[in-house]
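[1] Next comes the sequence, and after it the predicted model I'd like to discuss.
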Amino acid sequence: MARSIPERELRNENAKLMDAVSAGETFVVTRNGEPVAELRPVQSVRKTFITRDDLARISSAGVRIDPGGFCRDLDDAVDQSL
């Protein structure tokens, strides 16, 4: 749950709030009692490492690719002639 803070607190307590955001907290900044912005940690879009458990879970999804169909799809999408 995001905590609401007034714009004044953001200005006056900037360093303290940045530490809290780094620790995972989210804040909704208000101006005259109306929400105007959200201050939250940046979420990494791409993992640089995948755990064994994650790999096992993903690979157990049972997705099968038909090699012949895959090649046909590629041939249809890309001109293979020189």
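    Good, I have the coordinates. Residues are numbered from 1 along each chain as shown.
[2] alpha carbons only for contacts and neighbour counts from here, please
    Noted.
[3] Which stretches in this structure count as strands?
    3-6, 27-31, 34-39 (DSSP state E).
[4] In the first one, which residues are buried?
    Under the neighbour-count criterion of 16 or more other Cα atoms under 10 Å, strand 3-6 has 4-6 buried.
[5] next up, a second structure to put side by side with the first:
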Amino acid sequence: MSESISQRELRNDSGRIMRGLEDGHTYVITRHSEPIGELRPLRRRRFVDARVAAEIFRGGARIDRGRFFADIDDAASQEIEPRG
């Protein structure tokens, strides 16, 4: 559930609000008691254990290493000279 805060609270109490964002809280910003926006935390990257990742991709298609690198070489220039 989000907490409603006024524009003034956002300006004057930004430290508390930033700590709340770090803890996963969401805020609805109001001006003259009317909601005008939402402030919410970004999704953070999460560590995925190698065993879990391997299990997720176990049923995936096999990749031919040689063909993969050949496709990359065909698509991307390997020249050291700048294009121009």
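    Cool, the structure landed. In this text the structure is predicted, and so the values were computed from the model without any measurement.
[6] Can you tell me which of the strands of structure 1 is most buried?
    Ranked by mean neighbour count, these are led by strand 27-31 with a mean of 18 (mean count of other Cα atoms under 10 Å).
[7] tell me how far the ends of stretch 3-22 of structure 2 are from each other?
    With Cα to Cα, to the nearest Å as the measure, stretch 3-22 of structure 2 spans 14 Å from end to end.
[8] In structure 1, point out the residues matching that stretch.
    Per TM-score structural alignment, the counterpart of stretch 3-22 of structure 2 in structure 1 is residues 3-22.
[9] Residues touching that stretch, excluding its own?
    26-33, 39-41 (Cα atoms under 8 Å, 6 or more residues apart in numbering).
[10] Reformat the buried residues of strand 3-6 of structure 1 as CSV; add distance to Ala56 of structure 1.
    Below are the buried residues of strand 3-6 of structure 1 laid out as CSV (distance: Cα to Cα, whole Å):
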residue, distance to Ala56 of structure 1
Ser4, 40
Ile5, 42
Pro6, 46
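[11] Which member of the residues you listed is positioned nearest Arg52 of structure 1?
    Ser4 (38.8 Å; Cα to Cα).
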